[in-house]
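Chemist: Based on what follows, work out the 3D shape:
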Amino acid sequence: MISDRKSLSDPDGKMMMDLVERLWPLHRTLVSDDMETTLDIIGEYLPAEGEYHKNHYPSGEKAWTWVIPEKFVVNEAYMEAKIEGEYKRIVDFADNPLHVVSYSPPFSGNLSFKDLDKHLYSNPKRPDAIPWVFKYYERDWGFCMPHSTYEKLPRDCDYRVVMDTEFVAGNLGVGEFTLEGKTGDYLLIVCAICHPMQVNDSISGVAVAVDFAQRLAAVTTRDLGLKILFLPEVIGSVAYLAANEDLIPRFRCGIFTEFVGHDSPIRLQRSREDNHEWDRIARYVLNRSQKGNFLEGAYCSTVITNDEKVTNAPGVDIPTIALNRWPDGGWDRYHTSDDNPSVMIPEKLAEVSRLYDDFFRIADTNFYPRSTFRGPLFLSGVGLDFDWQSDPQIKRGVRELTYHLEGDRSAFDLAEICGLEYEMVLLVLGSMVEKGLVEGRPGLSETECG
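Modeler: Model (predicted):
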């Protein structure tokens, strides 16, 4: 258990921005010292009402078809050009960790520009930004720099390269936060943390999840629990789920979120099942909150896929949506030093965090009602005396609802079928439960989840 956690309310996004600014400068790669620091910092912001701990998976350990990577250590890394007889330093890891391609193997030597060039990376679309490049599994060394710097490099001089890096046995860390519910089932939120000096991609999702957890912790009665995982992208989800296969059936549904701090419309990527109840709940919430001003698409064709491709995968089958603000035509700050705290809009982070409230509320209260009565229900006779005159549509919808109480449709299904707001359906069903007219079981059940 990590103690000393902050208990903060964040109506204006200050806590989220504080967290982002602390995580941003860290050299967050798959397995590294700064990943451990990142998990510790996140723990300071999570509510004390929940339980938070770090899980560790040793380098070389198998996780399904994957292998836990080694720890990446940069002792020193720089590149110098010999100009007028003296070596002039061009880039240095000590100035910015983005200058080194993540997981570069060691190298030391003198090279011509022609031989060096294939190890240099820049982004002409953002000429003053340093790109972030990773080669986790290719293992080729490289340096990154602004394109404006690259264009000025002498082509006819000698270059000295020092890439003093190591790959050592380490432990891949996964932070796990849990708020228990009555059923022992969970909404799963997965947050990637492994992009050094990147913010929108993807620690904006971390900030949103922590903010939501703080509010949910104040809710003392809930059937559904919450589990949030903070981890290196993909390999972290694989490692955790491979080590906790017994938990997989208890995850009713999931969310992966990143790219939510800037000013573009929200984009919803549906789960692999495409029209799962969880997909329809997300669409319902977004239609209400965004008034139709959001984008939606199928799994693997709507956003850049991340850990949802693990949770949605065959054999795992946790219906998982992805939310972000990826604009049509792409985001030109992507994987560059221009993805920094200055581009974050606290109100946009808060907007997505509040969507989590509505997602969770429906997943938590949704259930499969089964009637205990026979025949058509005598509404006024059993005291279901709603104001039918003010809204005849409600009368028609509620009457139709009573013909679908056979235990095979959820409260959310009934809202869709009967053309009623979900809250109205819950109000009617709640009254019927109190009168002994309906029994039920939790919604988004294991059967529904596959």
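
Chemist: rest of the way, CA atoms for contacts and neighbours
Modeler: Fine.

Chemist: mind listing what Ile266 touches?
Modeler: 260, 293-295, 323-326 (CA atoms under 8 Å, 6 or more residues apart in numbering).

Chemist: Quick one: list the elements packing against the longest helix seen in the chain.
Modeler: Counting residues, the longest helix found in the chain (DSSP state H) is helix 346-365. Here helix 346-365 touches helix 14-23, helix 203-216, helix 277-290, going by 3 or more CA pairs under 8 Å, 6 or more residues apart in numbering; DSSP states H and E.

Chemist: next helix or strand past it?
Modeler: For helix 346-365, the succeeding helix or strand toward the C-terminus, using DSSP states H and E, is strand 367-371.

Chemist: Enumerate the positions of the helix or strand that comes right after that next one that are buried.
Modeler: Beyond strand 367-371 in the direction of the C-terminus, DSSP H and E gives the next helix or strand as helix 392-401. Residues of helix 392-401 classed as buried: 394-395, 397-399, 401 (neighbour count, 16 or more other CA atoms under 10 Å).

Chemist: structure for this one too, so we can compare:
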Amino acid sequence: MQANDDLAGTVTAIEVAHRLAENPLPPGSLSVRFWFGPETIGTIAYLAHHEDLIPQLKGGIFVEMTGNVSPIAWHHSRQHDHLLDRITAYVLRDTEHAERDFAAHPANDERVINGPGVNVPCISVNRWPYDEYHTTDDNLEIIQEEMLQGAADVIEQIVRVYATNYIPRRTFRGPVFLSGNGLWVDWRENWELNRAIEKIMMRFEGQHTIFDIADEVGLDYWVVRDYVEKFRAKGFIEALPIPSEA
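Modeler: Here you go, the predicted model:
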């Protein structure tokens, strides 16, 4: 048994699970399923026995080799430019990382989850390269707590953005009385959001996710989501689910 390939990925995934349990996603978010099993054949067997689950899956993250001292390396989904890819790039925008194509070496269960006949968008997160790969030197001596936690930080943020994202569709017609409904943003407190209000509202036609809106107006996802949630609380928008591609 090797330490980094792949007990480290299991440890990182468990850490993310603990964090989500301690600080749950808000109501209405996607549920998050953690699955641990033998490489490739385990995923094939699991999906073969749970085919009814496949259409419900909105995305996946394969986690492995996260304890060695190397930058984060992430592999695109087979779709390459899926929302999951874009969110991953957003989360890693200020972090040193390597960006790789789908199923580029080293490839694993994403080839099953995102492969023909299943096609659930799935990325892979690891740390690469490391010289000890597939050697007896892959042992506990190369595992660093900081690396495990850093990978968990990245994966947790990807999950939080992806799971809380939705498509806002307006229920109103015409201009909204912003100040009368507590929706006006004081320009002296948040100039960027104040200037973006109209642009955000123009994207409530049921064609953009919150992440799309934040990306297009150039603001932080959580800033935009918190603001859109105020419209939702007032009944000015409804939240539509993002369709599955599986």
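
Chemist: circling back: and the helices and strands packed on helix 346-365 of the first structure, which is most packed in?
Modeler: Ranked by mean neighbour count under mean count of other CA atoms under 10 Å, these are led by helix 203-216, which reaches a mean of 25.

Chemist: corresponding residues in the second structure for that helix?
Modeler: Residues 7-20 of the second structure are matched to helix 203-216 of the first structure when aligned by TM-score structural alignment.

Chemist: related to what we said a few turns ago, would you mind putting the buried residues of helix 392-401 of the first structure into JSON lines with distance to Trp331 of the first structure alongside?
Modeler: Below are these laid out as JSON lines (distance: CA to CA, whole Å):
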{"residue": "Ile394", "distance to Trp331 of the first structure": "44"}
{"residue": "Lys395", "distance to Trp331 of the first structure": "48"}
{"residue": "Gly397", "distance to Trp331 of the first structure": "44"}
{"residue": "Val398", "distance to Trp331 of the first structure": "46"}
{"residue": "Arg399", "distance to Trp331 of the first structure": "49"}
{"residue": "Leu401", "distance to Trp331 of the first structure": "45"}
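
Chemist: ok, back up a step: adding distance to Glu421 of the first structure, write the helices and strands packed on helix 346-365 of the first structure out as TSV.
Modeler: Shown next, in TSV, are those (distance: least, CA to CA, whole Å):
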stretch	distance to Glu421 of the first structure
helix 14-23	32
helix 203-216	23
helix 277-290	10
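
Chemist: Figure out which of those helices is closest to Asp33 of the first structure.
Modeler: Comparing these against Asp33 of the first structure with CA to CA, the closest turns out to be helix 14-23 (13.0 Å).

Chemist: Which strands and helices lie in contact with that closest one?
Modeler: helix 33-45, helix 203-216, helix 346-365.

Chemist: For Gly173 of the first structure, which of the ones you listed is the nearest?
Modeler: Proximity to Gly173 of the first structure (CA to CA) singles out helix 33-45 among these, at 6.7 Å.

Chemist: Asp279 of the first structure maps to what in the second structure?
Modeler: Match for Asp279 of the first structure (TM-score structural alignment): Asp85.

Chemist: so its match touches Ser77, yeah?
Modeler: Yes: Asp85 of the second structure is within contact range of Ser77, at 6.6 Å (criterion: CA atoms under 8 Å).

Chemist: Tell me which residues touch Gly236 of the first structure, please.
Modeler: Contacts of Gly236 of the first structure (CA under 8 Å, 6+ apart): 172-174.

Chemist: Over to Val224 of the second structure?
Modeler: 210, 213-214.

Chemist: Okay, and which of these map to helices?
Modeler: Those of the contacts of Val224 of the second structure lying in helices (DSSP H): 210, 213-214.

Chemist: Look up how far His18 of the second structure lies from Ala152 of the second structure.
Modeler: Ala152 of the second structure sits at a distance of 10 Å from His18 of the second structure (criterion: CA to CA, to the nearest Å).

Chemist: Please apply the same query to Ala163 of the second structure.
Modeler: The gap separating Ala163 of the second structure from His18 of the second structure is 16 Å, by CA to CA.

Chemist: same deal with Thr209 of the second structure?
Modeler: 28 Å.

Chemist: same question, Leu219 of the second structure
Modeler: 29 Å.

Chemist: Separate out the buried members of the ones in helices among the contacts of Val224 of the second structure.
Modeler: 210, 213-214.

Chemist: For Pro175 of the second structure, state which of those residues is nearest.
Modeler: Nearest member of these to Pro175 of the second structure, counting by CA to CA, is Ile213, at 18.6 Å.

Chemist: Report the contact partners of the most centrally placed residue in the second structure.
Modeler: By CA atoms, centre = their mean, the second structure has its centre lying nearest to Ile158, at 3.0 Å. Contact analysis of Ile158 of the second structure by CA under 8 Å, 6+ apart lists 87-88, 91.

Chemist: residue in the first structure matching it?
Modeler: By TM-score structural alignment, Ile158 of the second structure lines up with Phe359 in the first structure.

Chemist: Run through who's touching stretch 2-16 of the second structure.
Modeler: Contacts to stretch 2-16 of the second structure, defined as CA under 8 Å, 6+ apart, come from residues 34, 36, 63-68, 126, 133-134, 136, 138-140, 142-143, 148-149, 151-153, 155-156.
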